[in-house]
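Peer 1: Sequence unavailable; structure follows:
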């Protein structure tokens, strides 16, 4: 059974004078999913989020929430809540009053006992039970984020919007909060929409990711789809890391493309669709798909190690040759380390399986 949409953007464009911040956005957000907008600064992801929230109005197109067109509807009348990057907590209020602020503003105002009960339930959900009397300045960064989350979920919104809520946290705390946030989303069953420029954050938490580029949607898909089957060089370069080898199509071999790269090197690559002979392409090859072997290995490409970067669980090798140019290879710790010399300056062979590279049209 198809999951019903909770929100939609239909041909939505947003202009600020002569500047177009978002152009022709078409997106369906599913009930109960965790969706992330991912992209660099200025790509339009925050504009899209703010149009869902009602802080910005679409110049063209329609914004729908729960089947209703909400163009022109102010934020407080939409069934959404937002967690801001700086949390926007009230320093003169304790934790309980911060969390209950939205309930306190309702008209008619709920009874005090009901507000206290809902606040207690929200704090328990974010693992802050018993912290109601604390002052905001007495809370750590991670705890303040949980207070902001509790304040957002206490009103039981249909969509929770998150504008880079973990940007101010250190790496370890950010990782811990990513796990907690995803667990909370599953527990609540609320649709979460996150804006972030951190690809690890988006890939680790999201059911689907919407990649933005220059105000437009470049690709939407599961984290696995975006990583394994990017549809453009931009997506392949932005999601994860990739080596790019300029090539030209020679022909098709079943569902594979045969290509010639620099110095006439032959490649067999995966392709999203048929490509005509003569088409200029780039071959995308993930660093973890490049294997380093002793020089002279069958089907190996002679290259020289120019840099070796130890990163704990793996080592990153930068390889270079006249024929291929520059490649990055990632070798798990201990893998093949005893088989050959992997020091800077060493001559080695770079290998990958046929069909390992992905053929993408130049863009």
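Peer 2: Structure received. Nothing here was measured: the structure is a model prediction, and the numbers come from that model.

Peer 1: use CA for all of it now, contacts and neighbours both
Peer 2: OK.

Peer 1: Sort out which residues of the helix or strand harbouring residue 9 are buried, please.
Peer 2: Applying DSSP states H and E as the criterion places residue 9 in strand 5-16. Using 16 or more other CA atoms under 10 Å as the burial criterion, the residues of strand 5-16 that qualify are 5, 6, 7, 8, 9, 10, 11, 12, 13, 14.

Peer 1: Leaving out chain neighbours, which residue sits closest to residue 280?
Peer 2: In space, and not counting its chain neighbours, residue 280 is closest to residue 248: 4.5 Å by CA to CA, 6 or more residues apart in numbering.

Peer 1: Burial check on the one you found, number of neighbours?
Peer 2: 25 (other CA atoms under 10 Å).

Peer 1: in a strand, that's where it is, yeah?
Peer 2: Yes. With DSSP: H, G, I helix; E, B strand; the rest coil as the criterion, residue 248 is part of a strand.

Peer 1: what about versus this one:
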């Protein structure tokens, strides 16, 4: 999983709770007839953040974005921008721009005129010299100087995406909304554009809010991520914390690859926690980091594939040794993913890099192996 660039954001205001949020959703509910698209939604977004709304299709994230843009009004609740309620403010009166997946460029205008279009239609008319300076600044920012005279059909998909971004930023909005902005690009170009967006956001200091169902996209670009499902906000945190410490089985399953083992919690007299998941296999030993877990409770133990080590012999020095049989192998070049069937019948995944080194063990189909991980590798979830 690609890690977000945590240390180079222009500003990390969520670390200081004394800062007032730029955007605040307060008890927002949005209904379409009998259907509730967003339910009791509360969220704060701070200035200069690159914030991601992440979830599967139909989860409510685009509805949240459209309410923020002013294209939809909440059924109940309030939306605040910089301390001013904007729940019923028309879109054209909000200091917010939105960049759509389709880019919506004017095909008859060249790149320069596409970027200048909004500047020529502001309430307070800009001087021609100011428009020229602003467009040239946007061309430099998005590295489009050589393409200023070309029409949209004469440039690549990635370049069209940058034109749309330049046009959105030209009017210096307080907030830029991006609705699946990279969905039309191929994988390689999408990955390159992610870093370009991060660099542009840092240079401008504009608050970005992106809607995406692509977890890698959110984890790469965002300073914080909000995971949504069925119109509800499940978890808001940094990419690292959402990945390493999901607060539910849904978030754990949605973010990256993970193994979920259902079992019963047992807490001994010294407070040590173990998960009993099979009558024949040894219980899983793990740190008790959840104070709400009690003895005999049904829980889920979650462990990432890259935190499991495969060995041909049991290593009794490690707290967890689970026996299994390799039933599938996926070779991905730099790493391989192994599917191992446990004695309990459950199949779990383990991931190992393919870096050749002295003494490295090789595994193949139908090998009987031992899976090892330490007692801090997994997390115990109660919902």
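Peer 2: Noted; the coordinates are in hand. Computed from a prediction, not measured in an experiment: that's the story for all the values here.

Peer 1: quick revisit: could you verify my assumption that the residue nearest to residue 280 of the first structure touches residue 281?
Peer 2: Yes. Between residue 248 of the first structure and residue 281 there is a contact under CA atoms under 8 Å: 5.7 Å.

Peer 1: distance of residue 60 of the first structure from residue 78 of the first structure?
Peer 2: 19 Å (CA to CA, to the nearest Å).

Peer 1: ignore the last one, residue 250 of the first structure
Peer 2: Residue 250 of the first structure is 55 Å from residue 78 of the first structure, by CA to CA.

Peer 1: what residue of the first structure takes the place of residue 224 of the second structure?
Peer 2: Per TM-score structural alignment, the equivalent position to residue 224 of the second structure in the first structure is residue 208.

Peer 1: Hmm, I typed the wrong one, I wanted residue 285 of the second structure.
Peer 2: By TM-score structural alignment, residue 285 of the second structure lines up with residue 268.

Peer 1: Ok, residue 61 of the second structure next?
Peer 2: For residue 61 of the second structure, the residue aligned by TM-score structural alignment is residue 45.

Peer 1: Work out for me the element the closest residue to residue 154 of the first structure other than its chain neighbours sits within.
Peer 2: Distances taken as CA to CA, 6+ apart place residue 122 nearest to residue 154 of the first structure, at 5.6 Å, with adjacent residues excluded. Assigning secondary structure by DSSP H and E places residue 122 of the first structure in helix 112-125.

Peer 1: how close does the next helix or strand after that helix sit to the second structure?
Peer 2: Per DSSP H and E, the first helix or strand lying C-terminal to helix 112-125 of the first structure is helix 141-153. When the second structure is overlaid, helix 141-153 of the first structure sits 0.3 Å from its aligned residues on average, using mean CA distance after the TM-score superposition for the first structure.

Peer 1: which residues of the second structure does the very next helix or strand once past helix 141-153 of the first structure align to?
Peer 2: Downstream of helix 141-153 of the first structure, the next assigned helix or strand under DSSP H and E is strand 159-163. Alignment of strand 159-163 of the first structure against the second structure: residues 175-179, by TM-score structural alignment.

Peer 1: quick one: contacts of the matching stretch?
Peer 2: Identification of contacts with stretch 175-179 of the second structure by CA atoms under 8 Å, 6 or more residues apart in numbering yields 62, 65, 69, 95-101, 168-169, 206-212.

Peer 1: Pull out the buried residues from the residues you listed.
Peer 2: By 16+ other CA under 10 Å, the contacts of stretch 175-179 of the second structure give 62, 65, 69, 96-101, 168-169, 206-212 as buried.

Peer 1: on that earlier part again, give me the distance between the match of residue 224 of the second structure and residue 313 of the first structure.
Peer 2: 27 Å.

Peer 1: Who has more neighbours out of the two?
Peer 2: Each of residue 208 of the first structure and residue 313 has its neighbours counted (other CA under 10 Å); residue 208 has more, 23 against 9.

Peer 1: tell me the secondary structure for the alignment partner in the first structure of residue 190 of the second structure?
Peer 2: Aligned counterpart of residue 190 of the second structure in the first structure: residue 174 (TM-score structural alignment). State at residue 174 of the first structure, reduced to three classes by three-state DSSP: helix.
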